[in-house]
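**Q** Sequence below, structure please.
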Amino acid sequence: MDTDKPLISLMNAAYQNSWKKTNWANHDAMLIYTSGTTSKPKGVAVTHANLHAQVENMVDAWEWTDDDIILHTLPLHHVHGITNCLATPLYCGATCVMMPKFDARKVWTRLLSDQNPRINIFMAVPTIYAKLIEYYNQTYQSPKVRDFIRGFCKENIRLMVSGSAALPAPVMAKWEEITGHVLLERYGMTEIGMALTNSLHGPRIPGAVGNPFPSVELQIVDGDGRVLATGSGANGTAVTQGMEEKAGELYVRGPSVFTKYWRRPTITVKSFTTDGWFKTGDTAVYQDGVYRILGRDIDIIKSGGYKISALEIERHLLANEKIKECVAFGLPDSMWGERVAVVAVLHEGESLTLMELKTWAADKLAHYKIPSVLECVDEIPKNAMGKVNKKEVRTLLFPEENQNTPL
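**A** Got it, this is the predicted structure:
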């Protein structure tokens, strides 16, 4: 294997020189479809130049080298699996150990194995980390075994990343307890690759996604078109005076941003500003030196004049020992505009009433963020990447409410 690495490096260098000297850079390299959690899936055309910028951002920020070995368990039809976990290691001559599909037992076995090549990088979505924690709790009961797992992971694995959905704080805390690793949370989209990342070496803040990757430019823009904050991987972030900690839509620009939606010219034009900023549709805030993603339209609950992040509510509720997973969203309300609704899956044998949840949440959430609707179900539907389409869940469980709610 080691004897092949110089050849891989030469091949990569030859490829880079070749496409830079030709017009390949602006040719489409990949067509990836969006996950469809907020609207009908759209084909995203990614050029060779886009892909090159996306990969180089991750190599620089996360210090990839040809000595790295990543365990790959994600689907290849999504940017997380194809770009982050496959194209990036191959670009720098690292090793990618592929699994045909996710299996909690096999992942734990491989992560804890001395078998060569020994894994030192792992990336997954929050649902996978939750399933790995569940398997750990059921299987590894001995204190000595648990001590071994923590020591082995801390010594042999240099980076563990979570993305594609918001990371619940209890999952982050439990994973650190199990492995000694604080998961690195980042933010990206099919259209832009990775845009924001927590620090590789510095503190990682729960609920935050850090700062821009090297070649990325960002803006936070409010509903009136005012720029609240602007930043870049090169120059940091400047906040407009008087606009501190104000939330707005996140705009992204740079060489990593896609060129067009496949055969959707009208939607492509509407997705960009006249000066080239891509409108992500995500609401963000710059606070205490880091960016926080509050969510998409479905994740922003407008109640009594407040804009409430459903993602924040979910993070808090998952600390309840009875709740296994949950999603929050708004339902129409004649007095408040919207009320906070939660759909929850409980741990086996547990029960939970709305009044019990309200009592539990009273000292953990502001009064206007406490749910007024609770629906307990056996399962919350997800797509192949473990993402939930909240609009579908809302329509399925509250069909009468949705008659008056724009989807």
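
**Q** Could you use CA atoms for every contact and neighbour count after this?
**A** Fine.

**Q** For the stretch 201-350 of the chain, which segments are assigned as strands?
**A** 211-212, 217-221, 227-232, 236-239, 248-253, 260-261, 278-287, 290-295, 300-303, 306-309, 323-333, 337-346 (DSSP state E, counting those that start in this stretch).

**Q** if you compare those strands, which one is most tucked away?
**A** Per residue and on average, the most neighbours among those fall to strand 211-212, with a mean of 26 (mean count of other Cα atoms under 10 Å).

**Q** Residue 178: which of the strands of the stretch 201-350 of the chain is closest?
**A** strand 323-333 (17.9 Å; Cα to Cα).

**Q** show me the biggest helix of the protein in terms of residues.
**A** helix 5-21 (DSSP state H).

**Q** Report the buried residues of the helix or strand just after that one.
**A** Once helix 5-21 ends, the next helix or strand along the chain (criterion: DSSP states H and E) is strand 28-33. When neighbours are counted by 16 or more other Cα atoms under 10 Å, the buried residues of strand 28-33 are found to be 28, 29, 31, 32, 33.

**Q** next up, for comparison:
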Amino acid sequence: MNRRPWLNTYPGDLSRRTTPGSESMLELFATTVSKFPDRTAIAYFDGAVSFRDLDQRSDALAIALTEGGFAAGDRLALYTQNNPAFVVGLLAAWKAGGIAVLINPMNKARELSHLLGDSGATALLSLDDLYVSVAREVLDGGQTEVRQVFVASARDDQKRDDERVIPVAEQPAVSGALRLTDVFARHSDRRPAPVSGKPEKAAVLTYTSGTTGVPKGAINTHGNLAFNTHTYREWMKLDQDDVVLGIAPLFHITGLVGHVCVSLVVGSKLVLAHRFNGRVVLDAIREHRPTFTVGAITAFNHLSGLPGATKDDFASLRAVYSGGAPIAPRLRDKIRARTGMDIHNCYGMTETTSPTHAVPLGVAAPVDPDTGALSIGVPVFNTSVRVIDDDGTDLPPGEAGELVVSGPQITPGYWNKPAETAEKLVDGELHTGDIGLMDEDGWFYLVGRKSDMIIASGYKVWPREVEDVLLGHPAVREAAVIGVPHEYRGQTVKAFVSLQPGRTTSPDALIVFCKDRLAAYKYPRVVEIVDELPRSPAGKILRRELR
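**A** Coordinates of the predicted model:
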């Protein structure tokens, strides 16, 4: 194992034309269309969208945008599920010289209003049901700059309805908005004026999950996206014959880069299914035989427990990665035993445009003997990582501190937030707020976030260690640990757990289970059994909601 993995550089074949990340996403997509115009770009239920279709549809929407007053640098907000319309809107925003604003389709009126206002979006592409139930109320309030509204149906591009996922019987009335299918018909065979494709131009505003406060719009440039798309291509050994299973939300940085951008650049087929539904995703796996995916560990855990699922169902998946939340070694092993999938860890943030670390394909990640943490891998190509203490001093291998990252995938900052940008980005390095360590062989391990650390009687307790112990109990499905105020200890440990279907246990039994396996200051004094733990779309436990 290379003891200095931060010196990983791209293999020589990538230097044949340009440095990775020096192109714009539009240039890369244009190359794919010229090579594979009739190949399937998106498989959506029983429908198929070719790369030529994507090119022509995004041309039509770009023309409609510009004719409606959309100018270079303007923002188009995308408020959809995992639908082909998302990809069309993304490309159209770029072709019109603008920026795509990625919005969680679970957001309600208050949240949508904040994101539209913060981004200054002048156009919105929404699913019709989201427009009727949420967006129209926000727009009618007159507090946004949105002047153009386009809507798509979740049933567009599919021939066979799947009522398990899309129960709406008819398209709702969408007064005040223009249907995307009408845009395609009106502007067919027209091409927008070309725009400059500089890699330093903002491509998307990707809002942070808000686990520590109000969401901020991270600026991800064309160069950021292109660089880490190449990272996926080379690290996971992807080419046009691969099939990408799109289980991560497309509005999230993992789905955006690891699903959409990979397909647009590599020329591989992307399988979408509107939103995550275990049975529907399993059907898609059986039909399309995907070879690569990246998603939250919760999604893989769910798929592994579906009645009737077998190892044969997952046999086509040769490269499987998980990010967004730490993986307990026990959980990785349980999923592998059920499905045969070797899940590789990766680590990144919205601000790093997806991965900064990943486990090499085909390599088993080690477990740190002191913390019990499964390694998040080694730094990916051209990426530098330091571990520092509170004074900013580099720490030696084995000592935990804040991970500080630099590389071509790092955001230039937050949208209209210079103070927050200056706090997180210092001398070109991103201060992640995550606590981790590097061992003597160059493997990195994530311990937790600074804000999650518990101080009990003066001792530091990292929630992940307690959670890993709880996950070892046969009745426990998921676990989350927080610190709560305590008159004597300052803080004490509280655990929230959900149980495996059909299994029972009690809070007292779980406390005893942990007490036998953890130091006295670490084991939870309080355990609460809940049906589900609150999680972000990336699978991160929302501890602030538990608090």
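
**Q** So after superposing, what's the score?
**A** After superposition, the two chains reach a TM-score (TM-score structural alignment, normalised by the length of structure 1) of 0.80; 356 aligned residues with a Cα RMSD of 2.7 Å.

**Q** Now do the SS call for the residue of structure 1 most remote from its centre.
**A** In structure 1, the residue that sits farthest from the middle, by Cα atoms, centre = their mean, is residue 3; the gap is 35.9 Å. Following DSSP: H, G, I helix; E, B strand; the rest coil, residue 3 of structure 1 is assigned to helix.

**Q** Around residue 369 of structure 1, count how many other residues there are.
**A** For residue 369 of structure 1, the neighbour count with other Cα atoms under 10 Å is 22.

**Q** That one is in contact with residue 308, isn't it?
**A** Yes - using Cα atoms under 8 Å, residue 369 of structure 1 is in contact with residue 308, at 6.8 Å.

**Q** Residue 285 of structure 2 contacts residue 312, correct?
**A** No - judged on Cα under 8 Å, residue 285 of structure 2 makes no contact with residue 312 at a distance of 10.5 Å.

**Q** More neighbours: these two, which one.
**A** Higher neighbour count among residue 285 of structure 2 and residue 312: residue 285, with 19 against 10, using other Cα under 10 Å.

**Q** now for the more buried one: what does it line up with in structure 1?
**A** Counting by TM-score structural alignment, residue 285 of structure 2 lines up with residue 111 in structure 1.

**Q** From residue 122 of structure 1, how far out is its match?
**A** Noted for residue 111 of structure 1: a distance of 9 Å to residue 122 of structure 1, by Cα to Cα, to the nearest Å.

**Q** what's the answer for residue 206 of structure 1, then?
**A** Residue 206 of structure 1 is 19 Å from residue 122 of structure 1, by Cα to Cα.

**Q** cool, and residue 256 of structure 1?
**A** 23 Å.

**Q** between the two, which one's more packed in?
**A** Neighbour comparison, residue 256 of structure 1 and residue 122: the larger count goes to residue 256, with 26 against 20 (by other Cα under 10 Å).

**Q** what span of structure 1 lines up against the helix or strand in which residue 151 of structure 2 is found?
**A** Here residue 151 of structure 2, judged by DSSP H and E, is contained in strand 148-152. Using TM-score structural alignment, strand 148-152 of structure 2 corresponds to no residues of structure 1.

**Q** any idea which helix or strand comes after that strand?
**A** Immediately after strand 148-152 of structure 2, counting by DSSP H and E, sits strand 178-179.

**Q** Structure 1: matching residues for that next one?
**A** Using TM-score structural alignment, strand 178-179 of structure 2 finds no match anywhere in structure 1.

**Q** Tell me the gap between that strand and the middle of its chain.
**A** Centroid displacement of strand 178-179 of structure 2 relative to its chain, using Cα atoms, centre = their mean, to the nearest Å, is 29 Å.

**Q** Same question for stretch 28-46 of structure 2.
**A** The mean C-alpha position of stretch 28-46 of structure 2 is separated from the chain mean by 22 Å, Cα atoms, centre = their mean.

**Q** quick revisit: what distance separates the strand holding residue 151 of structure 2 from the centre of its chain?
**A** 25 Å.

**Q** Kindly report the same for stretch 346-359 of structure 2.
**A** 9 Å.

**Q** Any buried residues in it, and which?
**A** 346-359.

**Q** can you check stretch 63-77 of structure 1 too?
**A** For stretch 63-77 of structure 1, by 16+ other Cα under 10 Å, it's 64, 65, 66, 68, 69, 70, 71, 72, 73, 74, 75, 77.

**Q** residues contacting the counterpart of residue 178 of structure 1 in structure 2?
**A** Matched across to structure 2, residue 178 of structure 1 falls on residue 338, judged by TM-score structural alignment. Residue 338 of structure 2 makes contacts with 304, 305, 310, 311, as judged by Cα atoms under 8 Å, 6 or more residues apart in numbering.

**Q** rerun that using 10 Å as the cut-off
**A** By Cα atoms under 10 Å, 6 or more residues apart in numbering, the contact list for residue 338 of structure 2 reads 301, 303, 304, 305, 309, 310, 311, 314.

**Q** Leaving out chain neighbours, which residue sits closest to residue 262 of structure 1?
**A** residue 43 (5.0 Å; Cα to Cα, 6 or more residues apart in numbering).

**Q** Aligned to the one you found, what sits in structure 2?
**A** By TM-score structural alignment, residue 43 of structure 1 lines up with residue 217.

**Q** Looks like its match contacts residue 413 (just checking).
**A** Yes - judged on Cα atoms under 10 Å, residue 217 of structure 2 makes contact with residue 413 at a distance of 8.6 Å.

**Q** Now do residue 246 of structure 1 against residue 388 of structure 1, distance only.
**A** Distance, residue 246 of structure 1 to residue 388 of structure 1, by Cα to Cα: 27 Å.

**Q** what about those two, which has more around it?
**A** residue 388 (20 against 17).
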